[in-house]
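Visitor: missing the sequence, but the structure's below:
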């Protein structure tokens, strides 16, 4: 029997929504929201060149929270996990157990502050202009635009805020007294979990999924793309490109040959906070605690 996940809708001590997080309106005169239509964008390699967690790790390394050697190990282990996950049909049970162990004890407000700084420094220049323009088209039409990513929801919210989007759906980390415990609430926002989260958000906000759009680069997001009436493959991997052609979906590719080659390494760490984060993350936590 299929297991149904419930997307938690609650707030922590700071008033942040768990499961998904809204942002403030992007302007003083927002377009009147469309009552039943929204767009959902994957983040890594869809909205952003490479993986958000990789660039966050790069920014932390630059701030001496851990070393470049830790960063290399972090990237290698995450790349290895992504390969294993694909081989085992997306089995993320081991990832779920270890996913956020390295942030245990970190303050949520510190992570969000650092995420804002690192977005401005490293992520903003790597936002795909084409994907950002697609999101703006939806906003201009009065539609809500949500990011949907395996990255922790707090980081997703920072990216959504910086881009002027409606909010983010992401992996939920347990928080006690304003600090991460290192455990997850529910499952990683990955694969079928994304589709379930989108469906639950649609039920809460009264969205008609047949009129909604979804954008992703990865075949792992087929469940989410299949949930909406207007799926679009953006910078697709080979498997998704094949599926999109077979199903008659739109394909938008904003890469060029040389640019696509340059982002190959960070793109391998696009699965979010995964098993490979733990050993590198222990070094991060030791350095964090010593500051």
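Guide: Nice, I can see it. Quantities reported herein were computed from a predicted structural model and do not represent experimental measurements. Residues are numbered from 1 along each chain as shown.

Visitor: When you work out contacts or count neighbours from here on, use the C-alpha atoms and nothing else.
Guide: OK.

Visitor: Mind listing what's buried along stretch 193-207?
Guide: 193-202, 207 (16 or more other C-alpha atoms under 10 Å).

Visitor: Then stretch 95-111?
Guide: For stretch 95-111, by 16+ other C-alpha under 10 Å, it's 95-108, 111.

Visitor: Need the contact partners of that stretch.
Guide: Counting contacts by C-alpha atoms under 8 Å, 6 or more residues apart in numbering, the residues outside stretch 95-111 that touch it are 173, 175, 178-184, 187-188, 273-275, 277-282, 284-285.

Visitor: Mind checking which of these land in strands?
Guide: The strands, defined by DSSP state E, take in 173, 175, 179-184 from those.

Visitor: Taking these, tell me the two that lie furthest apart.
Guide: 179 and 184 (12.8 Å; C-alpha to C-alpha).

Visitor: distance of residue 259 from residue 265?
Guide: The gap separating residue 259 from residue 265 is 12 Å, by C-alpha to C-alpha, to the nearest Å.

Visitor: next up, a second structure to put side by side with the first:
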């Protein structure tokens, strides 16, 4: 049995669903362009630089969910999938996912982006498991706060190990384990698997991957 884990943003997707969700809400007039666009870009730049405060970012990202009904949010998300996400789902990404699924691997997306945004994306790829940052809810409505450990940096390892335990599994259950990522923020989890793969990597991850002899691939085709 093998384990195949995928980062989502700028790995399986040729773009960032987190960033694009905020941009979509700005385009719909849900968020104020002047206030939110610069802030969204600032957080994105911090993520790329490895300086992101995940809790500060989640406060920014999750607060809009608490201001609207789930019915309205779901309607917006359907349009978001059609206009922003589907164009970022490349044939190469679909083929790689399907290759692991066909081989009988246990397949999951592991992403810092919250599960409201990413759940439908995982389903669109046909991936059965999603390990994502969880938005807290009360009485069916989002509170604007995260629940539990965010799936970010070392938090990804904690969340993956908790998920495996819930399935009665552990790292040793697998003959081989894979993690595909574009970001140096994912070096902790890349270091845990037997087969780390850098996908269209940032400069820091590319240098690390080349130094370690890890495969470097592109899914943008």
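Guide: That came in fine, so what should we check first? These numbers were taken from a predicted model, which means no experiment stands behind them.

Visitor: TM-score for these two?
Guide: The TM-score (TM-score structural alignment, normalised by the length of structure 2) is 0.86; 218 aligned residues with a C-alpha RMSD of 2.4 Å.

Visitor: what's stretch 151-159 of structure 2 in contact with?
Guide: By C-alpha under 8 Å, 6+ apart, stretch 151-159 of structure 2 touches 54, 110-113, 131-133, 149-150, 185-189, 192.

Visitor: any idea which of the residues you listed is closest to residue 215 of structure 2?
Guide: residue 187 (14.0 Å).

Visitor: what's around that closest one, how many residues?
Guide: Neighbourhood size, residue 187 of structure 2 [other C-alpha atoms under 10 Å]: 19.

Visitor: Quickly find the element holding it.
Guide: helix 187-190 (DSSP states H and E).

Visitor: That helix vs structure 1, mean deviation?
Guide: With mean C-alpha distance after the TM-score superposition for structure 1, helix 187-190 of structure 2 departs from structure 1 by a mean of 1.1 Å once superposed.

Visitor: right, and the helix or strand after that helix?
Guide: strand 195-199.

Visitor: quick one: that next one aligns where in structure 1?
Guide: Aligned using TM-score structural alignment, strand 195-199 of structure 2 spans residues 230-234 in structure 1.

Visitor: can I assume residue 91 of structure 2 is in contact with residue 218?
Guide: No. The pair residue 91 of structure 2 / residue 218 is not scored as a contact, 11.6 Å apart, by C-alpha atoms under 8 Å.

Visitor: Which residue ranges of structure 2 form strands?
Guide: For structure 2, the strands defined by DSSP E cover 2-6, 106-114, 129-138, 141-147, 176-181, 195-199, 216-217.

Visitor: Would you mind pulling up the elements that the fifth one packs against?
Guide: Under the contact criterion of 3 or more C-alpha pairs under 8 Å, 6 or more residues apart in numbering; DSSP states H and E, the helices and strands touching strand 176-181 of structure 2 comprise strand 2-6, helix 187-190, strand 195-199.

Visitor: so that strand corresponds to what in structure 1?
Guide: Counting by TM-score structural alignment, strand 176-181 of structure 2 falls onto residues 211-216 of structure 1.

Visitor: who touches the matching stretch?
Guide: The contact list for stretch 211-216 of structure 1 (C-alpha under 8 Å, 6+ apart) reads 36-43, 45-46, 224-225, 228-236.

Visitor: buried set for it?
Guide: Buried-residue list, stretch 211-216 of structure 1, by 16+ other C-alpha under 10 Å: 212-216.
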